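Undergrad: give me a 3D structure for the following:
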Amino acid sequence: MKTELTAGGDPGAAYLIRGVRVVGAEPTDLLLTGGVVAEVGRGLAARGARVVDGDGLVALPGLVDLHTHLREPGREDAETVESGSRAAALGGYTAVCAMANTSPVADTAGVVEQVWRLGREAGLVDVQPIGAVTVGLAGEHLAELGAMAESAARVRIFSDDGHCVADPRLMRRALEYVKAFDGVIAQHAEEPRLTEGAQMHEGEVSTRLGLTGWPAVAEEAIIARDVLLAEHVGSRLHVCHLSTAGSVEVLRHAKKRGVRVTAEVTPHHLLLTDERATSYDPVFKVNPPLRTAADVTALREALVEGIVDIVATDHAPHALEDKECEWAYARPGMLGLETALSVLLDVLGERWDLIAERMSRTPARIAGLVEHGRDPAPGVPANLTLVDPAARRTIDPGEQASRSRNTPYAGLTLPGRIVATFLRGEPTVLDGKAVR
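TA: Below you'll find the predicted structure:
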């Protein structure tokens, strides 16, 4: 990238991006001013505007992550709203949805407002809290769904992620409750009675390694139950981190019947398989677990087809002591924000419209983030990211912005580099570096 800029944006400045390919189309210029895309066209000029040479770059609508763990409040040793926001901006994101499994749990209006305010103070991405479905994620009593929805954070997605809402009566009540304000219940699909003591995917590799298996049916059974409940209630269901070929078929059938269900897949479930567990490196321990090559293929095909609606990172930072230990005692989870787009480029190639749809437009639509997920056009909020598709980078955990280091991609060389990210026309990343 040839640019007149260095890291350190000028608040309120206009930015002129020259010769960039918007969602992979022919090169054009973008003028960003007043928080919006003011003009699009060739040969633009604006006195005093700071100039970015976009030759060879692709402009995408700012990425939106529907599944991020920011750990604050409670585990600031692993991540904070600020450090996670910086990691997100460096990954090309302009909005992230922060999961509720904090300490205290985000099950009240007070906690979700705290997370929302911390995101606003950081000012690097829009942080939209996700509220818990049940009090303390305990699966016994509904949390204050209405109070969280009416709070300053305007919560619209609710999830006990990390825990399944296993009680069907409670799940039905949650779906009924959020229907009043067109909310979404995002389910961690795991029948707990089938996964007790599970350490990895149940299959040939787990048998060989002598590790207790997490069967695919534990995910598929909950999805099947929940799409029936969502259909009965007429409410919106979102399935978190889909991981099996069987789950794809359950979703395919539900969508044919018109059930209001959406689903996400993570970058790691699109790239990695359960064979990684043979190293006994806890960085590859995740929930749901890495599955088989056949599952990976099915998930990739479902993502292209649209049976799986979006890519979400499930960015799950952990402190060193929670990962650098024996496999059985390690916490499940992987980093994802700073590498997600590169993984998608590796998996899908330069299919820019598909990437924009799965990583920006559709997740913004599911979350109701109306300022996000919109391709750069006159009058549209200037939330966008610039990507250098020709670049290749070797992932170094020590260079990442997250406070944690549990990336499964360490040492891998992946395509694509985020050159710049703009949030309402203000740069959060320039020349591949965080502005602040």
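
Undergrad: every contact and neighbour count from this point should use C-alpha atoms.
TA: OK.

Undergrad: those helices in the stretch 201-350 of the chain, which residues are they?
TA: 204-209, 216-233, 245-256, 267-271, 293-305, 320-323, 340-348 (DSSP state H, counting those that start in this stretch).

Undergrad: deepest of the ones you listed, which one?
TA: helix 267-271 (a mean of 24; mean count of other CA atoms under 10 Å).

Undergrad: picking up where we left off before, mind putting the helices of the stretch 201-350 of the chain into JSON lines with distance to G54?
TA: As requested, the helices of the stretch 201-350 of the chain are exported to JSON lines (distance: least, CA to CA, whole Å):
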{"stretch": "helix 204-209", "distance to G54": "46"}
{"stretch": "helix 216-233", "distance to G54": "44"}
{"stretch": "helix 245-256", "distance to G54": "39"}
{"stretch": "helix 267-271", "distance to G54": "27"}
{"stretch": "helix 293-305", "distance to G54": "28"}
{"stretch": "helix 320-323", "distance to G54": "39"}
{"stretch": "helix 340-348", "distance to G54": "18"}
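
Undergrad: here is a second sequence; please produce its structure as well for comparison:
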Amino acid sequence: MKTWIQNGHVLDPLTGTDQIYDVLVDGKDIKKLGTREEIAKILKKEENVQVLDASGCYVMPGFIDLHVHFRDPGLEYKETLKTGGEAAARGGVTTVCAMPNTKPVIDTKEKVEEVHRRAKEESPVHVIQLGAITVGEEGKELADIKGMAEAGCIALSEDGKSVMNSALYREGMKIAKKYGLRIFAHCEEIDLRRDPDTGEDGVMNKCEKSEELGLPGITNSVEDIITARDIFLAKDTGVHLHLCHCSTKGTVDLMRMAKEEGVSVSAEVCPHHFILSTDDITEDHGRFKMNPPLREMKDVEALRQGIKEGVMEVISTDHAPHSAEEKDAPMRKAAFGIVGLETSASLTYTELVEGGVLTPMQMAERMSFAPARILGLENKGSVSEGKTADLVVFDPSREYEIDTDTFLSKGKNTPFDGWKVKGDVKYTLVDGKLVYKNKAYEEQE
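TA: Modelled structure (predicted):
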């Protein structure tokens, strides 16, 4: 099957291509970029070709989300490989890294293989299952790192917590390095997560707003201390360290230091952390509860600057769906987490591109090219001939209002419900196959 994407503005961070081209997809690969006439010459008149109109749209490499929770296996009432994959496709995301804190925890070769097998059958997008660093994420003994590497997990993560035993963690890093795996770090000093004044488990950032709402707070040092530790351990072991869902100015400063020191390290920021601050928390409600928490404006500004400079080179979501009952509660009782797969591209375009922080090309780089390079996926993250046809057609002019009732994800937990945004996904292709078509354009066509 061939697909002809016509009149799109191609953005390719790999080659620097930034101009109007038609794109011909043949099977799973990009066959040709060129003019309408050049591509027409390649095609035979009798061929059945799917034509997609990309007029006024960017054609970008499909987004790669390094941080999602699909809750499958064991917590399918929150999300499944199918619903999570559908939500990803709607958001222009063609590859995801699924965190291992499911039930059971993904900590063996067999468990990774089973998720990969099922994902190929059930998810419209590529799912890379990450493995836990320790058995059951209990922090007591190392998991089957060699076996999980053989099963293609690419990276290890204890997401949801940190490995607090530094010696055990360092040994895990050394083994990960040996087998070519990356470490995705959730940086949280668990013994400091209690409010320093009340001793109660923190539920939001420690600041004037937490005092105003009478809620226990989480200080920036909870993240910064483990970020520093993990950077030094990565320097010792040589493993590539990827810092997940960064939220503080301190982490941005530490990233600059680490890169100056030549440490193999990368970092991601989520839209909720580079857009929202504690000033946006209007009430004590679970939709504002996430881990790490929303921080103060000085942190938001530092994160934005880090993204602009490329110090923080990846935009991911930490897509963490929960049931309505788990989130529709005061923060002390609600679960941590926010969904983001269906809104990340629109929020990024609205806040960072329209806001003058990033160019459209840099958006493609942060959301696709850089994640592909971190994972070592040489055939992804580019709109160039011979590469895998994982593509998104993104319309920068479409304005709409985020409506959680229309989400394909089972999770509706986001404070962005009702936000007006600019920019939307029109089409998503995975391995050359059209996996999402925006219904908003049907009347126009």
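
Undergrad: can you pull the TM-score for these?
TA: TM-score for the superposed pair, counting by TM-score structural alignment, normalised by the length of structure 1: 0.94. Supporting figures: 420 aligned residues with a CA RMSD of 1.6 Å.

Undergrad: in contact with G432 of structure 1, which residues?
TA: Residues counted as contacts of G432 of structure 1 (CA atoms under 8 Å, 6 or more residues apart in numbering) are L90, R417, I418, V419, A420.

Undergrad: sorry, wrong one. I was asking about V308 of structure 1.
TA: So, once contact is read as CA under 8 Å, 6+ apart, V308 of structure 1 ends up touching V248, T262, A263, E264, V265, L299, A302.

Undergrad: next one: A389 of structure 2
TA: By CA under 8 Å, 6+ apart, the neighbours of A389 of structure 2 are V25, K28, D29, I30, V383, L429, V430, D431, G432.

Undergrad: which residue lines up with it in structure 1?
TA: In structure 1, the residue matched to A389 of structure 2 (TM-score structural alignment) is A382.

Undergrad: isn't there a helix covering E378 of structure 2?
TA: No: per DSSP: H, G, I helix; E, B strand; the rest coil, E378 of structure 2 lies outside any helix segment and is coil.

Undergrad: touching, A370 of structure 2 and V311? I think so.
TA: No: the pair A370 of structure 2 and V311 does not pass the contact test of CA atoms under 8 Å, sitting 11.6 Å apart.

Undergrad: follow-up on the earlier one: quick check: the two most widely separated of the contacts of V308 of structure 1?
TA: Greatest spatial distance among those (CA to CA): T262 and L299, at 14.0 Å.

Undergrad: now do the strands in the stretch 1-150 of structure 2.
TA: Secondary structure of the stretch 1-150 of structure 2 by DSSP state E, counting those that start in this stretch: the strands cover 2-12, 17-26, 29-34, 49-53, 58-61, 63-68, 93-98, 126-129.

Undergrad: how about those strands, which one is nearest I315 of structure 2?
TA: The nearest among the strands of the stretch 1-150 of structure 2, by CA to CA, is strand 63-68 at 7.6 Å.

Undergrad: mean deviation (superposed) between that closest one and structure 1, please.
TA: By mean CA distance after the TM-score superposition for structure 1, the fitted strand 63-68 of structure 2 averages 0.3 Å away from its aligned residues in structure 1.

Undergrad: just checking, what packs against that strand?
TA: Other elements packing on strand 63-68 of structure 2 under the criterion 3 or more CA pairs under 8 Å, 6 or more residues apart in numbering; DSSP states H and E are strand 93-98, helix 370-375.

Undergrad: return the most buried member of the ones you listed.
TA: By mean neighbour count, with neighbours taken as mean count of other CA under 10 Å, strand 93-98 ranks first of these at a mean of 27.

Undergrad: ok and that strand relative to strand 63-68, angle-wise?
TA: 20 degrees (axes from the mean of the first three to the mean of the last three CA atoms, to 10 degrees).

Undergrad: re earlier: out of the strands of the stretch 1-150 of structure 2, flag the one nearest G262 of structure 2.
TA: Across the strands of the stretch 1-150 of structure 2, closest to G262 of structure 2 is strand 63-68 (CA to CA), at 22.4 Å.
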